[in-house]
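S.K.: kindly generate the corresponding structure for this input.
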Amino acid sequence: MRKPGTKKGAVVGSGGQRRKALEGKGPTPRADERPGHPAQRKATAAAKAEQRRTKQEQGPELIAGRNPVVECLRAGVPATALYVALGIDADDRVTEAVQLAADRGISILEVARTEIDRLTGGAVHMGLALQVPPFAYAHPDELLTTAQESGDVPLIVALDGVTDPRNLGAVIRSASAFGAHGVVVPQRRSAGVTAVAWRTSAGTAARMPVAVATNLTRTLRAYAAEGLMLVGLDADGSMPIDDLTLATSPLVVVVGSEGRGLSRLVREACDATVSIPMAAGVESLNASVAAGVLLAEVARRRRAAGRV
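M.R.: Sure thing, here's the model as predicted:
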């Protein structure tokens, strides 16, 4: 209402007019869109994690440091470029790295040390970095087809929750040594074939197919439907490794993480679980070591039965 004796507009109960008018902020945004809200922080963290995972899967990776670079080149790890810092204090490792890269036709690029700092994210590189292309994963069905067409008894290794790339690389090396036809890893909560895994596998990752399963339990059941037996490696297994008569059958060896072992659904999908007898006072073996022991026993039994 207009006050008597004044030319001002209505001021009581109107919220003001023109530049003094109150402006609404619109509809309330969703929780994950409100700055500072726990749901928003969680969504941002998940997005960043997805970006890091996508970058690791799609983009090249750099191995930093003189010893790691030389080890990878010796192991025959596929590489696309060797970065050498300008004015580097060359020693035997630098000389060997350059020579190995030149012999294999790998591009050798001399760049400023600051550029290698940027490429490696500030890692300790000592003037050397090796660029490794993204790993080409197979499909789980391809491993089964390869195993069935090989003429040998199928043997596939599946990893459940192994998140250390060094363990993955060591398992790939053991799988190659004992005649496996491939390794399957789940899409989530699992290590990928990174530069560290490449180095640990001693180059065998170039020859051993590694497949990614969207759902590991479903993939294992699909293998079982094709006639493969599922044997899980577990500290509380239903039988000791000495009684593994299934070794000569078409087989999938399932290895869990060192900490929690096999997940419940994966354990339920297995036809049998196997334990490795150990001396008193030793709780468990490293996941890759345990896998190597079991694969060696499978290979031994198959040789004895003439199934290789």
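S.K.: every contact and neighbour count from this point should use C-alpha atoms.
M.R.: Will do.
S.K.: could you pull out the strands in the stretch 151-300 of the chain for me?
M.R.: In the stretch 151-300 of the chain, the segments counted as strands under DSSP state E, counting those that start in this stretch are 155-160, 182-186, 210-213, 229-233, 239-240, 251-256, 272-275.
S.K.: can I get these in JSON lines with mean neighbour count?
M.R.: Formatted as JSON lines, the strands of the stretch 151-300 of the chain follow (neighbours: other Cα atoms under 10 Å):
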{"stretch": "strand 155-160", "mean neighbour count": "25"}
{"stretch": "strand 182-186", "mean neighbour count": "25"}
{"stretch": "strand 210-213", "mean neighbour count": "22"}
{"stretch": "strand 229-233", "mean neighbour count": "26"}
{"stretch": "strand 239-240", "mean neighbour count": "16"}
{"stretch": "strand 251-256", "mean neighbour count": "24"}
{"stretch": "strand 272-275", "mean neighbour count": "21"}
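S.K.: which stretch of helix or strand covers the residue nearest to Ile108 when sequence neighbours are not counted?
M.R.: Counting by Cα to Cα, 6 or more residues apart in numbering, the nearest residue to Ile108 once its immediate chain neighbours are dropped is Leu82, at 4.8 Å. Assigned by DSSP states H and E, Leu82 belongs to strand 81-85.
S.K.: another one to check against the first:
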Amino acid sequence: MSQRRSNSRRGTEKDTAKEQDRIAGRNPVLEALRSGAMIDTIYVSQESGGLQEIIQMAKEREIPVKIVTESKLNQLTGGAVHQGVAADGACASYVSLEDLLKRAEEKGEPPLLVLCDGIQDPHNLGAIIRTAEAAGAHGVVIPKRRSASLTLTVGKTSAGAASWLPVARVSNLVSAMETLKEHGVWIYGTDAAGASYTQSDFTGGTAFVIGSEGFGMSRLVGETCDTMLSLPMRGKVNSLNASVAAGIFLYEAVRQRMEKEA
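M.R.: Below is the predicted model:
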């Protein structure tokens, strides 16, 4: 989350084969697809041909295929022999937005969700998932574009929480927000100009939108929120790490819900 702008940006997903545990090469990627292994993303060089079978299998399993340059693929695979294709392993599979709402319903609880808008650092996403699971949230929502995804790095950073907390990956975050509203979920954006986070009632259906540290929420996402919330900034630094901000909002919701139950 950025309350306007952070004074530094950790950057996007790290491009190291070791950290992401990437599979490189045509046969290894094909075998991974055939075996049903969890794959998050497949990277295909725009300069290579003969990859139709891999691309078709990926589409059938709804695995995103990203077309990249040869030099980018070389960078992603750390110089390994990739034959024009590589794949990222996944730490968990995705669910639908409806699955998150059903999970809350089955527990007899108002939905408590975190929507990530532009969280591209896998360490931040992993930390958000870890905190959300600990707080008893019903799930996290991420967009297919401009977002970190359920790579093995996210799984490690979440300390295993990604295996327990469902994550929905949606084509359009704004559309997902509208769907949540139809189900009685109130959408809270995060911005320095918003009302104090202690002045809102989170005991009903609640979703917190956490924007990127570098740019905050996108314009359309911000306009679709029902209310903007802010955290008091009494020091010289005017923003918090996205996962820290998510934790503060989540545990305020937990506090309010526990008080209501008492």
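S.K.: list the TM-score for the superposed pair.
M.R.: Once superposed, the chains reach a TM-score of 0.66 (TM-score structural alignment, normalised by the length of structure 2), with 187 aligned residues with a Cα RMSD of 2.5 Å.
S.K.: picking that back up, next, the contact list for the residue nearest to Ile108 of structure 1, please.
M.R.: The contact partners of Leu82 of structure 1, by Cα atoms under 8 Å, 6 or more residues apart in numbering, come to Val98, Ala101, Ile106, Ser107, Ile108, Leu109, Leu128, Ala129, Leu130, Gln131.
S.K.: helix, strand or coil for the fifth one?
M.R.: So the one you mean is Ile108 of structure 1. Three-state assignment for Ile108 of structure 1 (DSSP: H, G, I helix; E, B strand; the rest coil): strand.
S.K.: next up, the contacts around it.
M.R.: Taking Cα under 8 Å, 6+ apart, we find Ile108 of structure 1 in contact with Ala81, Leu82, Tyr83, Val84, Val98, Ala101, Ala102.
S.K.: quick check: the second one vs Val266 of structure 1, distance?
M.R.: In other words, Leu82 of structure 1. 42 Å (Cα to Cα, to the nearest Å).
S.K.: same check on the third one?
M.R.: Counting by Cα to Cα, the gap from Tyr83 of structure 1 to Val266 of structure 1 is 43 Å.
S.K.: ok, these two, which is more surrounded?
M.R.: Tyr83 (23 against 19; other Cα atoms under 10 Å).
S.K.: equivalent range in structure 1 for stretch 180-191 of structure 2?
M.R.: Aligning stretch 180-191 of structure 2 against structure 1 (TM-score structural alignment) gives residues 223-234.
S.K.: I meant to write stretch 218-232 of structure 2 there.
M.R.: Going by TM-score structural alignment: stretch 218-232 of structure 2 matches residues 263-277.
S.K.: circling back: indicate which one of the strands of the stretch 151-300 of structure 1 is closest to Leu119 of structure 1.
M.R.: Checking the strands of the stretch 151-300 of structure 1 against Leu119 of structure 1 by Cα to Cα gives strand 210-213 as the closest, at 27.0 Å.
S.K.: the closest one vs structure 2, mean deviation?
M.R.: Overlaying structure 2 shows strand 210-213 of structure 1 at a mean distance of 0.6 Å from the equivalent residues (mean Cα distance after the TM-score superposition for structure 1).
S.K.: which elements pack onto that strand?
M.R.: On a contact count with 3 or more Cα pairs under 8 Å, 6 or more residues apart in numbering; DSSP states H and E, strand 210-213 of structure 1 meets helix 140-149, strand 182-186.
S.K.: identify whichever of the strands of the stretch 151-300 of structure 1 lies nearest to Leu262 of structure 1.
M.R.: Proximity to Leu262 of structure 1, assessed across these by Cα to Cα, is greatest for strand 251-256 (4.4 Å).
S.K.: that closest one vs structure 2, average offset?
M.R.: Averaged out, strand 251-256 of structure 1 is 0.9 Å away (mean Cα distance after the TM-score superposition for structure 1).
S.K.: map Glu96 of structure 1 onto structure 2.
M.R.: Using TM-score structural alignment as the criterion, Glu96 of structure 1 has no counterpart in structure 2.
S.K.: ok, now which ones touch Glu96 of structure 1?
M.R.: By Cα under 8 Å, 6+ apart, the neighbours of Glu96 of structure 1 are Val70.
S.K.: am I right that it is in a helix?
M.R.: Yes - counting by three-state DSSP, Glu96 of structure 1 falls inside a helix.
S.K.: quick revisit: export the contacts of Ile108 of structure 1 to TSV and tack on distance to Ile172 of structure 1?
M.R.: Below are the contacts of Ile108 of structure 1 laid out as TSV (distance: Cα to Cα, whole Å):
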residue	distance to Ile172 of structure 1
Ala81	24
Leu82	25
Tyr83	28
Val84	30
Val98	27
Ala101	24
Ala102	27
